[in-house]
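J.: Please find the sequence and the predicted model below.
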Amino acid sequence: MSVIASQGVSRSRWLQVGWAFMLLGAMLAAANALLFMNVDGYGHPGIKSRFLATEVAGWMHTLGGAIAVMLGPWQFLSRV
């Protein structure tokens, strides 16, 4: 295998690893948002009270954000 070809494989592998870390970060951010809305005592009480004061809007914001965060990494795949 030539040096150029092996560098391409190495670069491709690093791109895959980077994408996997980005997806993991997105999953953790989405999970954090869902935990915030579902678990008592999780998150700042002042912010949580505002979210729960208008529960439908709070859930729309939380779920919309979680979906958007989970879709984010997919925009960097050239095959998609």
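T.: Sure, I can see it. Note that the coordinates shown come from a computational prediction; the quantities given were computed from them, not determined experimentally.

J.: C-alpha from now on. contacts and neighbour counts both.
T.: Fine.

J.: Show me where this structure has its helices.
T.: Counting by DSSP state H, the chain has helices at residues 3-38, 45-53, 55-71.

J.: Please produce CSV containing those, extended by mean neighbour count.
T.: CSV is the format used below for the helices of the chain (neighbours: other Cα atoms under 10 Å):
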stretch, mean neighbour count
helix 3-38, 14
helix 45-53, 12
helix 55-71, 15
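
J.: I figured Ala57 hits Phe51, correct?
T.: Yes - look at Ala57 against Phe51 with Cα atoms under 8 Å: they come within range, at 7.4 Å.

J.: From Val17, how far off is the residue most central in space within the chain?
T.: Nearest to the geometric centre of the chain sits Ala26, at 1.4 Å (Cα atoms, centre = their mean). Between Ala26 and Val17 the computed distance is 14 Å (Cα to Cα, to the nearest Å).

J.: Next one for the comparison:
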Amino acid sequence: MTAMPISADARRNDQGAGREDVQQGKVKTPREIVDMIKPKMRGMQYLTFEYFPSTLVYRLKFLDGERVRFVDVDARTGRIIEVK
């Protein structure tokens, strides 16, 4: 199985879904999540995030030296699910 690139339309839909989920109070804002998680990722530089509306997960990206680390976070609670 090969990975399919995400189209610009799909990304736009995820952003719209994220905005809607925040407005409806289903999830925390990206800023709230980043502010909660950044202090826990000592020595790493925060890069950006993605939102996955189907699972209500934010994936934060950090630079750890030369390696990119992905931190999956429950968008409702801010709990770290997994660090990759």
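T.: Structure's in. What do you need? These figures come from a predicted structure and were not determined experimentally.

J.: Got a TM-score for the pair?
T.: Aligned and superposed, the two chains score 0.28 in TM-score terms (TM-score structural alignment, normalised by the length of the first structure); 33 aligned residues with a Cα RMSD of 3.2 Å.

J.: coming back round to it: assess the claim that the residue nearest to the centre of the first structure and Ala68 are in contact.
T.: No - judged on Cα under 8 Å, Ala26 of the first structure makes no contact with Ala68 at a distance of 9.2 Å.

J.: Give the residues shared as contacts by those two.
T.: Between them, Ala26 of the first structure and Ala68 share no contacting residue under Cα atoms under 8 Å, 6 or more residues apart in numbering.

J.: roughly how far apart are Arg11 of the first structure and Trp19 of the first structure?
T.: Between Arg11 of the first structure and Trp19 of the first structure the distance is 12 Å, computed by Cα to Cα.

J.: Repeat that for Leu52 of the first structure.
T.: Leu52 of the first structure is 34 Å from Trp19 of the first structure, by Cα to Cα.

J.: now do Ala68 of the first structure
T.: Noted for Ala68 of the first structure: a distance of 16 Å to Trp19 of the first structure, by Cα to Cα.

J.: likewise Ala57 of the first structure?
T.: Taken as Cα to Cα, the span from Ala57 of the first structure to Trp19 of the first structure is 31 Å.

J.: check contacts around Val3 of the first structure.
T.: Applying Cα under 8 Å, 6+ apart, we find Val3 of the first structure in contact with no residue.

J.: burial of Glu82 of the second structure, as a residue count?
T.: Glu82 of the second structure has 11 neighbours, counted by other Cα atoms under 10 Å.

J.: got the contact list for it?
T.: Val71, Asp72, Val73.

J.: 6 Å instead, please
T.: Val71, Asp72 (Cα atoms under 6 Å, 6 or more residues apart in numbering).

J.: and the strand or helix carrying it, which residues are buried?
T.: Here Glu82 of the second structure sits within strand 80-83, counting by DSSP states H and E. Within strand 80-83 of the second structure, the residues that count as buried by 16 or more other Cα atoms under 10 Å are Ile80.
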